[in-house]
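Q: Just a sequence and a predicted model for now, questions to come.
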Amino acid sequence: MSEAKIQFYKGPAGGWGALRSVARQLLQHRIAAKGSRTLLSANQPDGFDCPGCAWPDRQHTSSFEFCENGVKAVAAEATADRATPQVIGQHTVSELRGWSDHALEAMGRLTEPMAYDPVADRYRAIGWDEAFATIARHLQALPSPDEAIFYTSGRTSNEAAFLYQLFVREFGTNNFPDCSNMCHEPSGLGLKGSVGVGKGTVTLDDFEQADCILIFGQNPGTNHPRMLGELRAAARRGARILSFNPLRERGLERFADPQSPVEMLSGGSTTITSDYFQLKVGGDIALLKGVIKHLLVLDAQAVAQGLPRVLDTDFISGHTQGFEALRADIEAEDWALIERESGLWREQLLHAAEVIARSDKVIACWGMGITQHRHGVAAVQMIANLLLLRGMIGKPGAGLCPVRGHSNVQGDRTMGIYEKPAPAFLDRLQAVYGFEPPRHEGHDTIGAIEAMRDGRASVFFAMGGNFAAATPDTPTTWAALQRCALTVHVATKFNRSHTVLGREALVLPCLGRTEIDQQAAGPQHVSVEDSMSMVHLSAGINEPASDHLLSEPMIVARLAVATLPDSRVPWLWLVEDYDRIREHIEQVFDEFKGFNQKVHHPGGFRLRNTAGERVWVTPSGKAQLFAHPIPTDTAVHQAQAAAHAGAEGRVGGPVFTLTTVRSHDQYNTTVYGLDDRYRGVFGQRRVLFIHADDRAMLGLPAGAWVDLVGAALDDAVVREAKGFLLVDYDIPRGCVAGYYPETNVLVPLANHAVGARTPASKAIPVRLRPAAAPAEAVAA
């Protein structure tokens, strides 16, 4: 483990630092001997899909493409360490609850099903038959199927997700909270309204042609490192890359490709971003309206001078609706408001607009810096407006690119993991399987927590993930889970959620993506869908970590047999050969016709994207342009207005806007280590990034410690996250940043995106209270 220190990082993203990190990961998990073979099998026709992010690989047939975080994910899954019932049972659950997320992860792979013993406060081994019988007993005893919650992680395969939603709907509920609810739900909802499909419209081929790439609220160097290869190639051929992000992030600045001998041997790197715009947290809608406002001016000037139009008027008239209302709204917008709320000068926005106006092929990418806001849906639709006005959708080298996280989060939604299923989909399920699926909407993530909190749900089943750590409002979420009669988690490794349990609790170990899935018909492939709608196969190459592991499809099938004795679905026959599952998927989803034939072709196939074809599946049959006001009513605005009026709240001082971020040694809630190399943080996680002038304004010296105190006016709960080291960083004044899940305690359950209900974790009003350094820091 690294020494706790703050040390400015001078190098580029990637490079030798990434290679050294890879070496440490392989040694840490004691897989060096098999590590090369395992890594070289990632994203290959006969190998496994990387269990990290959903960024696509070219045709899934390319030579090994280096990705530091992919190596971390593979190494963590292929580790030689084993979290057996004996290892875990050495500690009480109360003791394990006090461990760090990193320490829990470091125990290694789960090996056997476990049940919680409340008398001993420990987990013990349990047989699979007893585990399924326990779950079935609880489910069958419920007064209503809607009193069960079925969570889904984005790493679940298409085959497992399809069986899972089929079982749950035959059981009788649409309660499907999933990780999409907590990240890109605003992308799906916003794009569905704008262009008729809730997915991105681009492919990797478009990145080869684009001459301008816009990046909003995203840090690819940490969250999607393979994306840097595409950005590097675009930058080297002269494409303009405009980054709109509050924090200066090394991966958006410079990148040294570990596969480039010239860069590695010369110590060189490639400049990624040509223009970096550090807007303030939450200023994206104001920024976008400012850019569009100037595009309208440039278009009018072009008309006056007899030059080619800046707006694509033929596209606007033939393919869109709502232009006049949008133009009137934009033209009436006040530049002073745009500047104040974006945190950027007018001249900066004019420059961005002029670059976009001169570009022929524009791609817009975004991450959770856009979606995890109260007005996340509106921000996504403003990005769509920008591209629609220039005709940049359904055009080679251009389009929309929401960059999703989990490796199959998009595929799970395609398979029907959704609390608001379409009637046509339910009709097809009924026609194929002969049961009446539930027609009412189920619970999303926020709704599931509320239902458990209020006693309206008492069984919680999680297909992967780390619900207790990933969700907002930690005290409320934990109390809700602890009210349940039964909590069940399917997982590869022990995590925080396994320590936050109901009166009865089970942990069920499953195969990982890297492992051989042996069924009756032989070794099996699963399929996944990446963030650009490519569907391809994945087959593990490593021996399973334990003989007691089951695949996720088998877990679902055996649970269904135990719970639904009268079901006509041939559950166990389906999981003998996953081609059979894919044949059933084909019966339900028309776009999967010929599924087995297409997916077994090297590289797989791409699902149809109607918006990419300029076919608009919207009520009007056209793409919709939306006028949205610049937000001035968020929780941050309200808290800051009260502070300016002299209402100090529980803690005095200014109100800051806290945004949550990942460290570089982290993927979602999985903490691989305690370093955040590119931000200069080593051996620790409880840090708060702040502008040096803000720290000085508070009268605090460098290296001071503070507590974070929630400042939302409409929140009656006292929210505190204690003991954070202030770290001077290049971030707009008035904004601070800290890692999650440590800061999730500060996010009220009620503070979520309008319509999409995604937690507004990127804009939390907080005050800072001076604190003493923790004992361990003083000792160090």
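A: Here it is on my side, so go on.
Q: contacts and neighbour counts: CA atoms only from here.
A: Will do.
Q: OK, contacts around the closest residue in space to residue 497 that isn't next to it in sequence?
A: Using CA to CA, 6 or more residues apart in numbering and skipping the chain neighbours, the partner closest in space to residue 497 is residue 468 (4.8 Å). By CA atoms under 8 Å, 6 or more residues apart in numbering, the residues touching residue 468 are 474, 477, 478, 496, 497, 500.
Q: Residue 468 and residue 508, how far apart?
A: Remark: distance between residue 468 and residue 508 (CA to CA, to the nearest Å) = 17 Å.
Q: quick one: which helix or strand includes the closest residue to residue 520 other than its chain neighbours?
A: Spatially, and ignoring its direct neighbours in sequence, residue 520 is nearest to residue 576 (4.9 Å; CA to CA, 6+ apart). If you go by DSSP states H and E, residue 576 is not part of any helix or strand.
Q: Next, the contact list for residue 576, please.
A: 519, 520, 521.
Q: Scan these and report the most crowded one.
A: Comparing the contacts of residue 576 by number of neighbours (other CA atoms under 10 Å), residue 519 comes first, having 15 neighbours.
Q: Who are the contact partners of that residue?
A: With CA under 8 Å, 6+ apart, residue 519 has these contacts: 575, 576, 577.
Q: try 10 Å this time
A: 550, 551, 554, 575, 576, 577, 578 (CA atoms under 10 Å, 6 or more residues apart in numbering).
Q: residue boundaries of the strands in the stretch 1-150 of the chain?
A: Here the stretch 1-150 of the chain has its strands, by DSSP state E, counting those that start in this stretch, at 5-6, 13-14, 82-83, 109-110, 114-117, 122-125, 148-152.
Q: And those strands: which comes nearest residue 665?
A: Checking the strands of the stretch 1-150 of the chain against residue 665 by CA to CA gives strand 13-14 as the closest, at 13.5 Å.
Q: What is the closest one packed up against?
A: Judged by 3 or more CA pairs under 10 Å, 6 or more residues apart in numbering; DSSP states H and E, strand 13-14 is in contact with helix 220-223, helix 250-253, strand 254-256.
Q: Alongside the first one, take a look at this:
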Amino acid sequence: MKTKKRAVPGIRHYDGPAGGWGALKATAIAVRTQMDALDAPATLLRTNQPDGFDCPGCAWPDKEHKSTFQFCENGAKAVTWEATSKRVTPEFLAKNSVTSLLAKSDFELEGYGRLTRPLRYDRASDTFQPVEWDEAFERIGEILRGLEPDQVEFYTSGRASNEAAYLFQLFAREYGTNNFPDCSNMCHEATSVGLPRSIGIGKGTVSLDDFDKTELVISIGHNPGTNHPRMMGTLHELARRGVPIIVFNPLRERALERFADPQSVIEMATYGSTDIASTYFQVKAGGDAAALKGIAKHLIQMEAEGGNVLDRGFIAEHTQGFEDFAADIARTPWEDIERESGLAQSALKSVAEAYAKSNATIITYGMGITQHNKGTANVRLIADVLLMRGNIGKPGAGICPLRGHSNVQGNRTVGITEKPSAQFLGRLKEVFGFEPPVHHGHDAVAATQAMIAGRSKALLCLGGNFAVAMPDHGRGFKAMRSLDLSVHVGTKLNRTHLLVSKETFILPCLGRTELDLQQTGRQSITVEDSMSMVHASSGKLKPASPLLRAEPAIVAGLAQATLPHTKVSWMALVADYDRIRDLIEKTIPGFEDYNARIRIPGGFRMPLPPTERIWPTPVGKALFSVFQGVDENARGDGENSLRMITLRSHDQYNTTIYALDDRYRGVFGRRDVLFMNEEDMAERGLEHGDRVDIETALPGERQRLEDITVVAYSIAPGSVGAYYPEANVLVPLDYLDKDSGTPSFKSVPVRVTLRSKEIRAL
């Protein structure tokens, strides 16, 4: 049923493809509004080049450097946002109290520009004031020495380099804690927990070369045009050579429908585009597990009918647990699968049949899979479907988790984890001579809960916007203000910095694009992309301020000031990052000849045993799992509940908002919207443009987001979408995947109510 649409300010239909001239225009605007016109071209052309810097945006790997440029629209936004000519000066901060800054939007706060010197909060004036580096380090160290180690949380953003992250974990462990909340806890922790249980390693198994050989791609729960946009070049190539791309996503996303490659002369000249998805299934929010079980069910049925569909030889030689998996699939009724997925049996059978015809299949997935109550089980179910046909460990096939931050995977590889292995801790002890803590620490949710309870007293953030990225802002923001100490290493102001504790410091760091000069000269850092390639990154821009310090230098300064009897030569390590990499090589397998190999363009790939059909599981085989039932999440409390998905706009990267537009979804100059299916609107008496309140529909939870505008959109019935991080207020802190601790941002039960008839008339 179609509802009548009326004109709504800031909402209009966008008919263009993803990419194309729209992307070039957006890139030009980003350059014009942020950077010096003379610096911008050279800076952008160094993005993702062998002698340049790694894009501070997504973690999609670099292809061979044959094309004119290696950046996309959102990559250009990330680069220009960091390399902006705008500055936050002491004079600006003296005129703007913390209270007044808190009244600004997140977009406005970061839009003020780059931080220029170390800052300390002054409660008497309610302002941030300049502080000398040594004075800041000394006071922070003094406070930390007065606390118990497990009262301190060490948070890491995925944009930190391998070198900075390694020093950060070394500092925390010599200090005495494994409290490592990090951004992975909020996105792909379900991958880090689930894949080791299935295939023995918490990383994807495909490379870019596999996309050249694949015969089918199944894309589940991600929006590449916004969240990993350089992937669009790969999907564009696949679509143009006729490789089927089957999409499961609750929303119709433009980049998965049509894409125009800005590097294609023909498409740009003719205003043409390429259809990306060969088939598009709008699965219900939280219905992916049911859909996957439906695909598996039909595969098993086809095998039973003599179709020779399953790879029996592979299953027998390389896996364990198939019988239990198959028995559970057989017990799962089609009625439950259809109800929960929102898809017809015939649709899922067609996917199974396409999969059965493919000799090499890749399944890509994002946070639409991981951010659920059963996110870990979802990840394992994807692995199960691939194992059924031997699609791990052969060319053109495998599992492809799509990481967000550019080095979130690398941070985990070099030791940012609250659950370190005994082997890793043993190597730290052997190399450094101190006794690292062995008990598990806090992940992001546990850290926030500890702050709320008063058990944690300090938070050190290596980048990021921790409080805003987390669920349940009502309790989380209050807890931040109750801490004894908060320390933030960053490039720009954000809301978490302003949630001041008893003592708060902001320590400004170099960006990825900037020249890092240390005692031995220009330094390179390294990052690991989502396909396990480790490569060097080296900025060349003049730093935004002569008072900035590199992240490794800041971590070393904090450690030196905190640990009076340290076993680590912190300043010597910062003088030459090769020395940090030498220590990584000594303590972490896979980094052999680290310094030599990063000097080769493109770097090197970390070991991935499953690609060779070697399974580092306890039994030496890949393990099938059993997903109980079809429900991924708790059901809503009461009638008329819907499942809310938190979304990023196209002008956004995680909590960083570049502008207030969401071009592909037709939203311009605003973010206060709720995307709804027109049938759901009609059932509730709502119209396009109505202003509503949203309330969490879970027992005992009554979080609210008020005065949001309903926008009719192509989204699966029973599902609604609202922007992250604003909608995080509706997500309870304990509404998560118990296996991995990942918050369930992608399927929160909510109720939507019209504010009033009078408001509708306005």
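A: Yes, it's here. Here the structure is a predicted model, which means the values were calculated and not measured.
Q: about what we covered before: now distance to residue 360 of structure 1 and mean neighbour count too, for the strands of the stretch 1-150 of structure 1, in a markdown table please.
A: Converted to a markdown table, the strands of the stretch 1-150 of structure 1 look like this (distance: least, CA to CA, whole Å; neighbours: other CA atoms under 10 Å):
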| stretch | distance to residue 360 of structure 1 | mean neighbour count |
| --- | --- | --- |
| strand 5-6 | 43 | 16 |
| strand 13-14 | 29 | 28 |
| strand 82-83 | 54 | 19 |
| strand 109-110 | 50 | 26 |
| strand 114-117 | 58 | 22 |
| strand 122-125 | 60 | 21 |
| strand 148-152 | 40 | 27 |
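Q: gap between the helix or strand encompassing residue 506 of structure 2 and the chain center?
A: Per DSSP H and E, residue 506 of structure 2 falls inside strand 503-508. With CA atoms, centre = their mean, to the nearest Å as the basis, strand 503-508 of structure 2 stands 25 Å off its chain's centre.
Q: how big is the offset of it relative to structure 1?
A: After superposition onto structure 1, the mean distance of strand 503-508 of structure 2 to its aligned counterpart is 0.6 Å, using mean CA distance after the TM-score superposition for structure 1.
Q: Can you name every helix or strand that that strand contacts?
A: Going by 3+ CA pairs under 10 Å, 6+ apart, strand 503-508 of structure 2 lies up against strand 114-115, strand 119-122, strand 127-130, helix 133-145, strand 458-462, strand 485-490, helix 495-498, helix 551-562.
Q: Distance check, the equivalent of residue 156 of structure 1 over in structure 2 against residue 167 of structure 2.
A: When structure 2 is aligned by TM-score structural alignment, the residue opposite residue 156 of structure 1 is residue 160. From residue 160 of structure 2 across to residue 167 of structure 2, the span is 11 Å (CA to CA).
Q: cool, and residue 287 of structure 2?
A: In this view, residue 287 of structure 2 and residue 167 of structure 2 are 41 Å apart by CA to CA.
Q: before we move on, back to that, could you work out the most separated pair of the contacts of residue 468 of structure 1?
A: Comparing all pairs in those by CA to CA, the longest separation belongs to 477 and 496, at 12.4 Å.
Q: quick one: common contacting residues for the two?
A: Going by CA under 10 Å, 6+ apart, residues that sit against residue 477 of structure 1 and also against residue 496 are 467, 468, 469, 470.
Q: Please name the residues that touch the third one.
A: If I follow you right, that is residue 469 of structure 1. For residue 469 of structure 1, the contacting residues are 101, 477-478, 495-497, 500, 668-670, 740-742, 744-745, by CA under 10 Å, 6+ apart.
Q: ditto for the last one
A: By CA under 10 Å, 6+ apart, residue 470 of structure 1 lies in contact with 179, 182, 477, 496, 497, 668, 669, 670, 740, 741, 744.
Q: which one of the strands of the stretch 1-150 of structure 1 lies closest to residue 94 of structure 1?
A: Nearest to residue 94 of structure 1, of all those, is strand 122-125, at 8.5 Å by CA to CA.
Q: Which elements pack onto the closest one?
A: helix 85-89, helix 93-97, strand 114-117, strand 504-509.
Q: That one vs structure 2, average distance?
A: When structure 2 is overlaid, strand 122-125 of structure 1 sits 0.7 Å from its aligned residues on average, using mean CA distance after the TM-score superposition for structure 1.
Q: and for stretch 225-245 of structure 1, what span of structure 2 is it aligned with?
A: So stretch 225-245 of structure 1 sits over residues 229-249 in structure 2, by TM-score structural alignment.
Q: Thought residue 285 was touching residue 626 of structure 1, still the case?
A: No: counting by CA atoms under 10 Å, residue 626 of structure 1 sits too far from residue 285 to count as a contact (12.0 Å).
Q: Overlap in contacts, those two.
A: Joint contacts of residue 626 of structure 1 and residue 285 (CA under 10 Å, 6+ apart) are 378, 381, 382.
Q: I'd like the list of those that fall within helices, please.
A: If you go by DSSP state H, these have 378, 381, 382 in helices.
Q: Not counting residues beside it along the chain, what's closest to the second one?
A: In this case it means residue 381 of structure 1. In space, and not counting its chain neighbours, residue 381 of structure 1 is closest to residue 190: 5.5 Å by CA to CA, 6+ apart.
Q: Over to the first one?
A: The spatially closest residue to residue 378 of structure 1, leaving aside those adjacent along the chain, is residue 628, at 6.3 Å (CA to CA, 6+ apart).
Q: helix/strand/coil for the one you found?
A: Under the three-state scheme (DSSP: H, G, I helix; E, B strand; the rest coil), residue 628 of structure 1 adopts coil.
Q: wait, doesn't it sit right on residue 328?
A: No: assessed by CA under 10 Å, residue 628 of structure 1 is found out of contact with residue 328, at 11.5 Å.
Q: out of those two, which sits in the busier spot?
A: Shown here are residue 628 of structure 1 and residue 328; by other CA under 10 Å, residue 628 has more neighbours (18 against 11).
Q: Run through the residues that contact the more buried one.
A: Contacts of residue 628 of structure 1 (CA under 10 Å, 6+ apart): 285, 286, 289, 326, 329, 330, 375, 377, 378, 379, 381, 382.
Q: before we move on, which element is the second one in?
A: When secondary structure is defined by DSSP H and E, residue 286 of structure 1 falls within helix 284-305.
Q: what helices or strands is the helix or strand that that helix is followed by leaning on?
A: Moving toward the C-terminus from helix 284-305 of structure 1, the next helix or strand (DSSP H and E) is helix 313-319. Packing partners of helix 313-319 of structure 1 (3+ CA pairs under 10 Å, 6+ apart): helix 376-389, strand 623-624.
Q: Now do the end-to-end distance for stretch 754-774 of structure 1.
A: Start-to-end span of stretch 754-774 of structure 1 (CA to CA) is 39 Å.
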